Every structure is written in structure tokens, then in C-alpha cells.
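K.L.:
model the structure of this input:
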Amino acid sequence: MHELSIAHNIVTIASNAAAEAGVDRISAVHLRIGALAGVVADALRFSFAIAAEGTPLAGADLIIEEVPVVVFCPDCNAEVTLTNPRLFRCPRCDRPCGQIVHGRELELVALETP
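P.N.:
The predicted structure is shown next:
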């Protein structure tokens, strides 16, 4: 389960940021995870709770914003959200689209303190 190693990295990054800011505790961690990131949100939440034990993040909420797949369609000259991320075809004109704009994110966006 690679979500556990991701959770450990999140805890390390957030703990370092808390220490630099002089904060003793983090109450929430906000992430953005793209549909193509290969991360199972529930597995990450479970792993995060384990990885956070004994750290300033113990008991913190993991708030995940799921990001859909958005591609650029050269025929429509527009960014479009894919209704089926397995088919890289424009939902407007049905042409193949390969330029991914969003959907691969795995970003730590914000930390909250109590």
C-alpha cells in the first residue's frame, strides 16, 4: 500500500512546517488529489491516522479535494473535464485529447491549527 508512504511524507512535511512556524499542533491537513494520481483516498485517510500518531498531527483531519481529469482539446480549443477518465476523448467533439491539464495532482494545500 503506497498510501502509507505518502501519508508518512505528508506527516513529515507538515511536521516540519509546524516546527518552522512554532506551532505545537496541526488540526487539519488539506490535500488536492487528482483522479490520475493513483491514490485511494480512503486508504490514505486510514494510513494518515497511523502515520500521524505521536506527531503534532495526531488526531488531525485529512481533508481531501478530489480533482477531476481536465484535458485540452485542440479541436475545440478549450479545456474540458472528462466524464470518463479512462477515455481521453473530448466530451464535446469526441476527438482524442492527450494534453492533461489537471488530474495528476498530489498537493498539500494548507494546514490548520486549533
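K.L.:
CA atoms for contacts and neighbours, from now on please.
P.N.:
Will do.
K.L.:
and for residue 88, the neighbour number?
P.N.:
Residue 88 is flanked by 20 other residues according to other C-alpha atoms under 10 Å.
K.L.:
just residue 21 next, same as before
P.N.:
Neighbours of residue 21 under the rule other C-alpha under 10 Å: 9.
K.L.:
any idea how far residue 33 is from it?
P.N.:
Shown here: residue 21 relative to residue 33, a distance of 25 Å by C-alpha to C-alpha, to the nearest Å.
K.L.:
quick one, helices of this protein?
P.N.:
Remark: helices assigned in the chain by DSSP state H are 2-21, 41-52.
K.L.:
one more to put side by side:
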Amino acid sequence: MHELSIATAIIERADELARADGTDAVSTVTVRVGELAGVVPDALGFAFEVARDGTALAGAQLVVEQVPAQAWCGPCAEEFPVGMPPFFWCPRCDQPSNDLRCGRELEITGIEPSRASA
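P.N.:
Down below sits the predicted model:
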């Protein structure tokens, strides 16, 4: 389960960012996870709960924003959903696309300090 190593990295990075901001406790970490990132959001949430124990994020909640995969069709100038498993053919003009616009994200987008440390 590689989600545990991802959760550990999120916790370490969120802790670094919080401390750089002068915060020693975090209540919420928000991450964006793309549909094609190879991460199972429920497994990431479980791994986060396990990995946060004994850290500055021990009481923190993980909020996962799922990002659907979208590709761009040049001939149509149209964005379309790729889906899972991914299908990179434009549904409008039936041409292949190699321009993935979103769906591979795995990023921290927000860290909320605990009220006690704010």
C-alpha cells in the first residue's frame, strides 16, 4: 500500500509548512488527488490516520479533493473527460489526444492550524 508512504510525506511536508508559518499544531490538511494519480483516496485517508499518530498532526483531518482527468482536443478546441480506465479519444470528433490537462495532481492545497495554536 503505497498510500502509507504518500501519507507520511504529506504529514512531513505539512508539518514543515506549518512550522515555517509559526504554527505547531494542524487541524486540517487539504490535498488534491487526480483521478490518474494512482492513489486511492479512501486508502490515503486511512493511511493518514495511521501515520499522523505521534506527530504535530496527531489530531489533524485529511480532506481529499478529487480531480477528474480531463484531456484537450486540439482539432475541436474542446476539453473532455478521460475517465477510468483512461480513454484519450475525443468523443466529439473521434480523434486521439495526447494533451492531458488535469488528473495527475497530488498536492497539498491547504493547511489549517489548530485553534489552540493560532
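K.L.:
TM-score for this pair?
P.N.:
Put the two chains on top of each other and the TM-score (TM-score structural alignment, normalised by the length of the first structure) is 0.92; 114 aligned residues with a C-alpha RMSD of 1.3 Å.
K.L.:
please identify the most buried of the helices of the first structure.
P.N.:
Mean neighbour count (mean count of other C-alpha atoms under 10 Å) peaks for helix 41-52 among the helices of the first structure, with a mean of 18.
K.L.:
give me the mean deviation of that helix from the second structure.
P.N.:
Taken over the aligned residues, the distance from helix 41-52 of the first structure to the second structure averages 0.6 Å (mean C-alpha distance after the TM-score superposition for the first structure).
K.L.:
can you give me the strands for the first structure?
P.N.:
Applying DSSP state E to the first structure gives strands spanning 28-34, 61-67, 70-73, 78-81, 99-102, 106-112.
K.L.:
pipe those strands into TSV and attach distance to residue 90 of the first structure and mean neighbour count per row.
P.N.:
Listed next are the strands of the first structure as TSV, based on distance: least, C-alpha to C-alpha, whole Å; neighbours: other C-alpha atoms under 10 Å:
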stretch	distance to residue 90 of the first structure	mean neighbour count
strand 28-34	18	19
strand 61-67	18	17
strand 70-73	6	22
strand 78-81	7	17
strand 99-102	11	16
strand 106-112	24	15
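K.L.:
residues near the closest residue to residue 83 of the second structure other than its chain neighbours, how many?
P.N.:
In space, and not counting its chain neighbours, residue 83 of the second structure is closest to residue 69: 6.4 Å by C-alpha to C-alpha, 6 or more residues apart in numbering. Neighbourhood size, residue 69 of the second structure [other C-alpha under 10 Å]: 21.
K.L.:
right, and residue 69 of the second structure touches residue 88 too?
P.N.:
No: assessed by C-alpha atoms under 8 Å, residue 69 of the second structure is found out of contact with residue 88, at 10.1 Å.
K.L.:
look up how far residue 43 of the second structure lies from the nearest residue to residue 51 of the second structure once chain neighbours are set aside.
P.N.:
Leaving aside its sequence neighbours, residue 51 of the second structure sits nearest to residue 8 (C-alpha to C-alpha, 6+ apart; 5.9 Å). From residue 8 of the second structure over to residue 43 of the second structure the distance is 13 Å, taken as C-alpha to C-alpha.
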